[in-house]
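Colleague: Sharing a model that was predicted from the sequence below.
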Amino acid sequence: MIQLIRKYKSVLLFILTFLGVYLVLSFLYAQYLNIDFSESYYPDYITHRVAEQSEWLIDKMGYSSIIEPHDKEPSMKLFVEGVFVARVVEGCNAISVIILFASFVLAFFQGWGKTFSFVFIGSVLVYGINILRIAILSIGLYAYPEYKTMLHDIVFPGIIYGLVVFLWVFWVSRFKKQKS
């Protein structure tokens, strides 16, 4: 058994680090979601800011947009040209994706400076691309409502997860080069 552990030490370390970081960050995020932001930032601060930033970007792209709190669920309604096109819910704020991204990168730790710089830069990139994704998706839902399922369930998740996989591959390839 000890030989087996020694043989797969790096794999076990990766898995334990990934799971440990993922569970801790997910727990902390769950605690954050229990905070009542309803007075100022509904449904929570980050989701509210994502909705505001998406609204701003849609306006900059030449479309009129408005957000307002949803009266029946914890989300923000997003309107493009007066048409209700989307709900910005907690799952739209990219934090769960950033937690997954950071957990993977931290499992391939390369020193404090490099690792945390990459986690920070990658997280900002994922967050920014997510805002762009919501804005373009909302405009797409306004212009092509018949493609709602394809746009929301296939194309736009592919963008955010594709970016995360690209960043992971980049990080692992740098990790391998430094090990050699």
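Modeller: Yep, it's here. Treat the numbers as computed from the prediction; the structure is a model and nothing was measured.

Colleague: CA atoms for contacts and neighbours, from now on please.
Modeller: Noted.

Colleague: now the strands: where do they sit in this structure?
Modeller: 65-69, 76-80, 83-88 (DSSP state E).

Colleague: would you list these in CSV and tack on distance to residue 175?
Modeller: Listed next are these as CSV, based on distance: least, CA to CA, whole Å:
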stretch, distance to residue 175
strand 65-69, 42
strand 76-80, 40
strand 83-88, 36
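
Colleague: any idea which of those strands is most buried?
Modeller: Across those, averaging neighbours per residue (mean count of other CA atoms under 10 Å) puts strand 76-80 on top, at a mean of 22.

Colleague: Quick check: the gap between the spatially most central residue of the chain and residue 71.
Modeller: The chain has residue 94 as the residue nearest its centroid, 2.1 Å off, counting by CA atoms, centre = their mean. From residue 94 across to residue 71, the span is 23 Å (CA to CA, to the nearest Å).

Colleague: Alongside the first one, take a look at this:
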Amino acid sequence: MKNIFQQHKVFFIFLIKFLLCYLVVTIIYSIYLNQFHTQRNAVDGITHFVAEQTKNTLVFFGADCEIIKHEFEPSYKVIYNSNYLARIVEGCNSVSVIILFTTFIFAFSNRFIATFLYIFLGSILIFILNIFRIAMLTTGLYKYPEYGTFLHDILFPLVIYGVVFLLWILWVIRFSLNKKQNG
């Protein structure tokens, strides 16, 4: 058994770092979210910010859009050209994707500053991409309502997770090259 741990030491270190980081960051985010569960239909600040930025993005590109707090659930209604097309809930704010991204990068890290900068810049990219994703999804739902399920459940998750995957690959290649050059 000891030989297995010695042979796969790098993998086990990665796994432990990944699980610990994921657990810690998820607990912190859960504590943040729990403060909103005590209020009826309260929406967390990050989701509110995403909703506002989605509206601003759509308006910037000439759309008639407004965001209205949902009266019965913790979400925002997206009103596009006077049509209630979508709602923005906590799961739409990209934080869970950023947590997954961050955890993987941290687990594959070896230098603090490079890791911190990559996580910071990658998280900003994911966050901004997510706002554009919601804006494009809203426009797509308006123009092509028959493809709503495809757009929401397949195309746009594929895009955002595809970008995260590419960022991971870029990090691993960069990390691997540094490891070979330094080792």
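Modeller: Yep, that arrived. Quantities reported herein were computed from a predicted structural model and do not represent experimental measurements.

Colleague: on that earlier part again, between the strands of structure 1, which one is nearest to residue 159 of structure 1?
Modeller: Ranking the strands of structure 1 by proximity to residue 159 of structure 1 (CA to CA) places strand 83-88 first, at 17.2 Å.

Colleague: Tell me how far the closest one lies from the chain's centre.
Modeller: Distance of strand 83-88 of structure 1 from the chain centroid (CA atoms, centre = their mean, to the nearest Å) equals 19 Å.

Colleague: what's the angle between that strand and strand 76-80?
Modeller: Here strand 83-88 of structure 1 points in a direction 150 degrees away from that of strand 76-80 (axes from the mean of the first three to the mean of the last three CA atoms, to 10 degrees).

Colleague: what angle separates strand 83-88 of structure 1 from strand 65-69?
Modeller: Using the same axes, to 10 degrees: strand 83-88 of structure 1 against strand 65-69 is 50 degrees.

Colleague: just how off-centre is the lengthiest helix in structure 2 within its chain?
Modeller: Counting by DSSP state H, the longest helix found in structure 2 is helix 112-143. Its chain's C-alpha centre and that of helix 112-143 of structure 2 lie 7 Å apart, by CA atoms, centre = their mean.

Colleague: That helix: which residues count as buried?
Modeller: For helix 112-143 of structure 2, burial by neighbour count (16 or more other CA atoms under 10 Å) applies to 115, 118-119, 122-123, 126-127, 129-142.

Colleague: Residues touching stretch 117-127 of structure 1, excluding its own?
Modeller: 93-95, 98, 101-102, 105-106, 160, 163-164, 167 (CA atoms under 8 Å, 6 or more residues apart in numbering).

Colleague: tell me, that stretch lands on which residues of structure 2?
Modeller: Aligned by TM-score structural alignment, stretch 117-127 of structure 1 corresponds to residues 117-127 of structure 2.
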